[in-house]
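Engineer: coords please:
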Amino acid sequence: MIVGTAGHIDHGKTSLVRALTGVDTDRLKEEKARGISIDLGFAYLPVPAGAAGAEAGQGGVLGFVDVPGHERFVHTMVAGASGIDMVLLVIAADDGVMPQTREHLAIVDLLGIRRGVVALTKADLVSAERRAEATAEIRATLAGTSLAEAPVVPVSSATGERIDGLRESLFAAAREFGAREAGGKRVRLAVDRSFTLAGTGTVVTGTVLSGRVGVGDRVLVSPSGLAARVRSIHAQNRPAQEGVAGDRCALALAGEQISKEAIRRGDMVLDPALHAPADRIDATLRLLPGEPRPVPQWMPVRLHHASAEVGARIVLLDDAPLAPGTQGRVQLVLETPIAAAAGDRFVLRDVSASRTIGGGRFLDLRAPARKRRTPERLAQLDALALDDPGDALAGLLARPPYHVELSGFARDHALADDAMARLVATLGVVRVADKDLSIGLAAPAWERLTRDIVGRLDAFHHENPDLPGLGLERLRLQVEPRLPAPAFRSVLQGLSRQNLAVLDGAWVRRPGHAVRLNEAEERLWQAMAPRLGGADRFKPPRVRDVAGLLAVDEAVVRRVLKLTARTGRVDEVAHDHYFLRGTVAEMVGIAADLAGAPPGVFTAAQFRDRVDTGRKVAIQILEFFDRHGVTLRRGDLRRMNRHRLDLFGPPADHEQASDGAEQITNAEQDTTLGREASPVGRPDFKSGRGREPVSGGFDSHSLPPPFRSAR
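Structural biologist: Prediction:
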């Protein structure tokens, strides 16, 4: 257990710690000369057998953090008070409650420290009446604070009066307290000192706020991001193989950029998975009753968190001003990022460092810069305000947008992988994974999402039977809950495996749906197909030429060719210039053959001669290949992209597919293998002449975005 002192200057905090432990915590020359504490001091007191963890060799030492009482060093006091388990509030019997007594008590209350004892020091210098008067004053001061029920013990460091009794009460508190739960959390240690020790190297000291750290562990210093390895550990002033939550530890660190100067008070040594410094944090803020006026918008303050101190601005999130003695939600915009975790306590002081303003708890470390006061956002903050991470996660999943980025939630709450896995299992969360992204949805939201996707696809096919499917991005923006694009693609992959949806390039469709020509269109296609193939297949007639040959309206020919392009029978290589899919695949083979000979590249002239067509048409064909990534152009030379050689394989036989057992198309095969799907129905040229918008998410002038399967 860590015990921290608090109280006014010259009330005997350091003398009391020395009387309890035999250790003088004033280590600086200036402290010795001036007789006051300037920096944090540390002492340790072995706990007799019988206290929590004493037999096991862990938790058998009380750690004392002695803080300065001068008003100029309140910022140091806050750094020392963060992470303590119990406060030893020191009040001199002759002076009674003084200004720094009240400020230190307010800080202890804001930090949520509930265990404490009041030492009425210098009791030997006053009468029994004065002791009773001072005790009554203390009781009145403690009323309404976290230490309202703390015992008041008169002591004298000079005569030793009741020092043994106070020591025993601390031992009893240690037995009752036990040890902090170290499991389920990742390690975080708040650095309050950094120095070099001969024969050891760079050493940092601080309180382990969560988790456990062992010799040989890889850690990061945040927010700087310096990587280090733990060479050795002293926990509670004893050599140890590991330090756990609640221990004061000294870590000897080794690393390429690790030095005494590179690490300073306010840094955090932590598990590398937790390194994500925050500079915009939503929080609850309680304003102290003694403040002269409400908090204005964009008020500058000094933020104290753990051992860090940074400048910040307050953005009010509630409608009403935050009045003295009240609590509200705010956003803290920091001048420099800090390493923190959701639920951490903080203290705010004014920019002149003359008074403590208030404090509270961090709610969200990734607060938005915009739309921070919408009803949906405030509802999320209601969930994040719940103390238990499981309750907070359940609350978030039940509120818009009805999904949570699980890896980010675990990181910001310092949860270990096993603890997060237990939460997910307990709550029945449905996980959607894509590379490093892991999105969680509650079971009802997942069912609603899948029903919405299937329903919208059915409705789209009913209204647009001649279109290959609905645009992937358009579908994502229509359904609820709306997921990030990578997660939504993973959802569609899962639905594809369940035979509920099919990914066809940039389109999404239902199994069994295929673009089919009506009887008249099919007859026209059968008349057109021979004229696109045969000996002149590398220079087929354009739309207007086909219309003239068949004495059919040009618009009708164009519509039928568009439909057949969507089925993968033809490809529109240039404006109104369609090639049979087999011909396109044959031309890919010709280009690959040309590039197969040293030096592995070919020219447009070589390709023109092989396909025996004009230069203009040859250039259009090669530019079509360039756009689809089949060829890679460098100046006048091209080489083949071997990963795209099968992009224009034979089209799927949609006519043989049935609703009960949809065969796998080339597009689905490519998706499964992680390649871009076959470009069925992809208009890809710049000319807009004679084109109408294509419903489904994209117009006919743009190439749909590539689809890549999730890992």
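Engineer: use CA for all of it now, contacts and neighbours both
Structural biologist: Fine.
Engineer: buried residues in stretch 287-302?
Structural biologist: 287-288, 295, 300-302 (16 or more other Cα atoms under 10 Å).
Engineer: Distance to residue 123 added to those residues, as CSV?
Structural biologist: Shown next, in CSV, are the buried residues of stretch 287-302 (distance: Cα to Cα, whole Å):
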residue, distance to residue 123
287, 34
288, 31
295, 41
300, 42
301, 39
302, 37
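Engineer: Mind picking the two most distant members of the residues you listed?
Structural biologist: 288 and 300 (16.4 Å; Cα to Cα).
Engineer: In contact with residue 574, which residues?
Structural biologist: 620-621, 624, 685 (Cα atoms under 8 Å, 6 or more residues apart in numbering).
Engineer: Tell me which stretches of the stretch 501-650 of the chain form strands.
Structural biologist: Using DSSP state E, counting those that start in this stretch, the strands of the stretch 501-650 of the chain run over 502-504, 507-509, 570-574, 577-580, 602-603, 631-634, 637-640.
Engineer: most packed of those?
Structural biologist: Mean neighbour counts were taken over the strands of the stretch 501-650 of the chain using mean count of other Cα atoms under 10 Å, and the top value, a mean of 27, falls to strand 502-504.
Engineer: Can you pull out the residues in contact with it?
Structural biologist: 469, 492-493, 495-496, 508-511, 667-668, 671, 677-678, 680.
Engineer: Another for comparison:
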Amino acid sequence: MIIGTAGHIDHGKTALVKALTGIDGDRLKEEKARGITIDLGFAYLPLEDGAILGFVDVPGHERFVHTMLAGASGIDFALLVVAADDGVKPQTLEHLAIVDLMGVRRGLVALTKADIAAPERLAQMTGEIRAAIAGTGLEGADILPVSALTGKGVAELRARLAAAAAESVDCSAEGRFRLAVDRAFTLSGVGVVVTGSVLSGAVRVGDRVFISPSGLPARVRSLHAQNRSAQTGRAGERCALNLAGPDVSKDAIQRGDMALDPELHAPTDRIDAVLRVLPGEPKPIGQWFPARLHHASAEVGARVVLLGDDPIRPGASGGVQLVLDRPIAAAALDRYVIRDASAQRTIGGGRFIDLRPPARRRRTPERAAQRAALEFSDPGASFSALLAAPPHAADIAVFARDRTLSAAQTDRLVKALDLVILDAGASKIAIAPERWRIFTSSLLERLAIFHAENPDLQGIGRERLRLALQPRLPAPAFVIALQKAALNGEVVLDGAFVRLASHEARLSAKDEEVWAKIAPLLGGAARFRPPRVRDIAGSTGRPEAEVRKLLKLAGRMGWADEIAHDHFFLRPTVHEMAGVAADVAAQAEGGAFTAAQFRDKLSNGRKVAIQILEFFDRHGVTVNHADIRRINKRRLDMFGPFVLSSGGSDGGESSPVGRSDFKSEWGGEPVPGGFDSRSLPPALSRDGSR
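Structural biologist: Modelled structure (predicted):
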């Protein structure tokens, strides 16, 4: 259990901690000279049952409230100190308010200097303290008269703290590790050491951590937990980590940083939160109110953006967006405190709700519903409510990271809610089962309507289909959704086009007759150098315009592709040539190849080979830099059937084929042959004809 002191300057906090533990928390020369605590002090009290109480002794001077806030993070138990001769003072009330805003609900009040106060004075002070703690998390807390000088009441206080520790519920170490750094220093022969309270999870010797928000990687060489050498440090303990790494130095780490599991490194400078304004604040909090935000051991400038229509009045609460001067490392549901910009007074505080809010449209009904869902403390209830709110899909990986959930906790959440997961690698979009059924039904309905209106087209472009469906999924996740929908055989994916399995695009009888004569001319041994439109017109006796029109239509049907002007290749040939390019790249050093190497593999002319490669460049199959090309494996299926995932209902890891690196995902570039510029050509049947 970690115990934090609170109270006015010179009320005996440090002396009381020394009386309880035998350790003087004032370690700085200036502190001893002036007789006041300036920086955080730490002490430890071993108990008979083997447990160790950790004490964080904070400054009581108003100038050092920001330091007090740095020490208040992670405390389990508040020890409010009030001097019997002085009574409740301004910093007593401010520290009490901070403890309340930090969500501390367990504590005791030590009425110090009891040896110099008459019984009547002690009774009077007890009444004052009762009134001061009313309405706070410490309401009803026991008040014990003590004297650090004579030892009066110290043994009883020590026993009460031990009993409170025995009643404490062990903090779960299952979540991912976070430690709020409050000191960083070097020890001779040891190296860089950081200390702080473990806010969640556990850390072990040998673990790799990040220092956030800087992103500095480090390794835990050794550690102390509750002032003892240990192999593991857990949530609810104070730890000292000896860190090693190429760039690890004392100057690279500072108070306010967070040492954490690398999976949690995602700093943010914009946070949606709930703000409670203290009743004593003289004015309401208005739009873009400037403040100093205190979170864990960090302090940063911030602006308070109201999410409601009216200012937040003293004693009231409301939704806000906190826009920070610089990023911090935080987690959803963390507590925070804000003070005025001049650091003269504490204004209020609350909990973080959403670490990734939008900068615009933040007051829409949809955002309000999402924030309401994210306020639930229970992860299952929160994520379930989030999926019930528009857009009815959410990234479970981001949710788990911001809630510091471990992989095991995330898996249990997915199973408990029976979620459908669209695993697109970097993101894992989750949909509730009922919403997935609605999505797939809408998908089939939309395809049926499109086919009825466009019987001569192979299918609808993926991007056009994505924008027509709800929930509107991110493009990579939509690819996985289509793959899952295709597994039951009702939907077929043809390159960038989607169609019902029952749909078959058809030409008129006359056009089919002409195509039956043209298709063989494009295939066979000459398939890598097929005749152009004028040559086909001459050999078939058809008008050139008619041949061109039919080949354009064949392109729309997904039977052929116009590589260059009036130069059409059968779709299976284009697919084959993409495979040839991949083979050439695989055999080339570093995967980079030239047009000449590709030409030699096709036994083709240089001009045609370059035209083919430029066609692949336009469609993202190849990436060209100074006439040296590489294969984009995620686009290799652009002219052939998709490789479907064999995973189960959880989505699994899909084939990388079909996931684009391009911003538009499926090509926003102009496409020869009259295709929709948002959709690339569909697939062709393998024989190239009907």
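Engineer: where does the TM-score land?
Structural biologist: TM-score of the superposed chains, computed with TM-score structural alignment, normalised by the length of the second structure, equals 0.87; 664 aligned residues with a Cα RMSD of 3.8 Å.
Engineer: returning to what we had before: now, the contacts of strand 502-504 of the first structure that are in strands?
Structural biologist: Using DSSP state E, the subset of the contacts of strand 502-504 of the first structure located in strands is 508-509.
Engineer: and which of the contacts of strand 502-504 of the first structure is nearest residue 136 of the first structure?
Structural biologist: residue 492 (69.4 Å).
Engineer: quick one: the residue opposite the closest one in the second structure once aligned from residue 370 of the second structure, how far?
Structural biologist: Taking TM-score structural alignment, the alignment pairs residue 492 of the first structure with residue 482 from the second structure. Residue 482 of the second structure is 26 Å from residue 370 of the second structure, where distance means Cα to Cα, to the nearest Å.
Engineer: Compare these two and say which is more crowded by neighbours.
Structural biologist: residue 370 (23 against 20; other Cα atoms under 10 Å).
Engineer: Need the three-state assignment for that one.
Structural biologist: helix (DSSP: H, G, I helix; E, B strand; the rest coil).
Engineer: Now it: closest residue in space that isn't a chain neighbour?
Structural biologist: residue 386 (5.7 Å; Cα to Cα, 6 or more residues apart in numbering).
Engineer: what's the answer for residue 585 of the first structure, then?
Structural biologist: Closest to residue 585 of the first structure by Cα to Cα, 6+ apart is residue 648, at 5.3 Å.
Engineer: neighbours around that neighbour, how many?
Structural biologist: Around residue 648 of the first structure there are 23 residues (other Cα under 10 Å).
Engineer: go on, residue 125 of the second structure?
Structural biologist: Residue 125 of the second structure, neighbours per other Cα under 10 Å, totals 22.
Engineer: hang on, it in a helix?
Structural biologist: Yes: secondary structure of residue 125 of the second structure (three-state DSSP): part of a helix.
Engineer: For the contacts of residue 574 of the first structure, work out which two are farthest apart.
Structural biologist: 621 and 685 (11.3 Å).
Engineer: So for the two, which sits in the more crowded spot?
Structural biologist: residue 621 (22 against 18).
Engineer: hmm, back to that, now the contacts of residue 574 of the first structure in a markdown table, please, with extra columns for distance to residue 430 of the first structure.
Structural biologist: Listed next are those as a markdown table, based on distance: Cα to Cα, whole Å:
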| residue | distance to residue 430 of the first structure |
| --- | --- |
| 620 | 48 |
| 621 | 47 |
| 624 | 42 |
| 685 | 41 |
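Engineer: For the residue nearest to residue 585 of the first structure, give its distance to residue 555 of the first structure.
Structural biologist: On the measure of Cα to Cα, residue 648 of the first structure and residue 555 of the first structure end up 26 Å apart.
Engineer: Also residue 362 of the first structure?
Structural biologist: Residue 362 of the first structure is 64 Å from residue 555 of the first structure, by Cα to Cα.
Engineer: Which one of the two is surrounded by more residues?
Structural biologist: Between residue 362 of the first structure and residue 555, counted using other Cα under 10 Å, the more crowded position is residue 362 (25 against 13).
Engineer: What sits closest to that one if chain neighbours are left out?
Structural biologist: Per Cα to Cα, 6+ apart, closest to residue 362 of the first structure is residue 283, 4.4 Å.
Engineer: what do you get for residue 216 of the second structure?
Structural biologist: residue 210 (5.4 Å).
Engineer: coming back round to it: residue 357 of the first structure: which of the contacts of strand 502-504 of the first structure is nearest?
Structural biologist: Nearest to residue 357 of the first structure, judged by Cα to Cα, of those is residue 492 at 51.2 Å.
Engineer: shouldn't the closest one be in contact with residue 498?
Structural biologist: No: Residue 492 of the first structure lies out of contact with residue 498 (Cα atoms under 8 Å); the separation is 9.7 Å.
Engineer: mind listing what the aligned residue in the second structure for residue 314 of the first structure touches?
Structural biologist: By TM-score structural alignment, residue 314 of the first structure lines up with residue 304 in the second structure. With contact set as Cα under 8 Å, 6+ apart, residue 304 of the second structure has these partners: 286-291, 320-323.
Engineer: Quick check: residue 304 of the second structure is in a helix.
Structural biologist: No: read with three-state DSSP, residue 304 of the second structure is strand and lies in no helix.
Engineer: what does stretch 407-426 of the first structure contact?
Structural biologist: So stretch 407-426 of the first structure is contacted by 184-187, 210, 273-274, 340-343, 365, 389-390, 430, 437-439 (Cα under 8 Å, 6+ apart).
Engineer: can you put the contacts of residue 304 of the second structure in CSV and add distance to residue 582 of the second structure?
Structural biologist: Putting the contacts of residue 304 of the second structure into CSV (distance: Cα to Cα, whole Å) gives the following:
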residue, distance to residue 582 of the second structure
286, 61
287, 57
288, 55
289, 58
290, 57
291, 57
320, 53
321, 50
322, 50
323, 48
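Engineer: What span of the second structure is stretch 505-522 of the first structure aligned with?
Structural biologist: So stretch 505-522 of the first structure sits over residues 495-512 in the second structure, by TM-score structural alignment.
Engineer: Buried ones in that stretch, by neighbour count?
Structural biologist: 495-500, 503, 505, 507.
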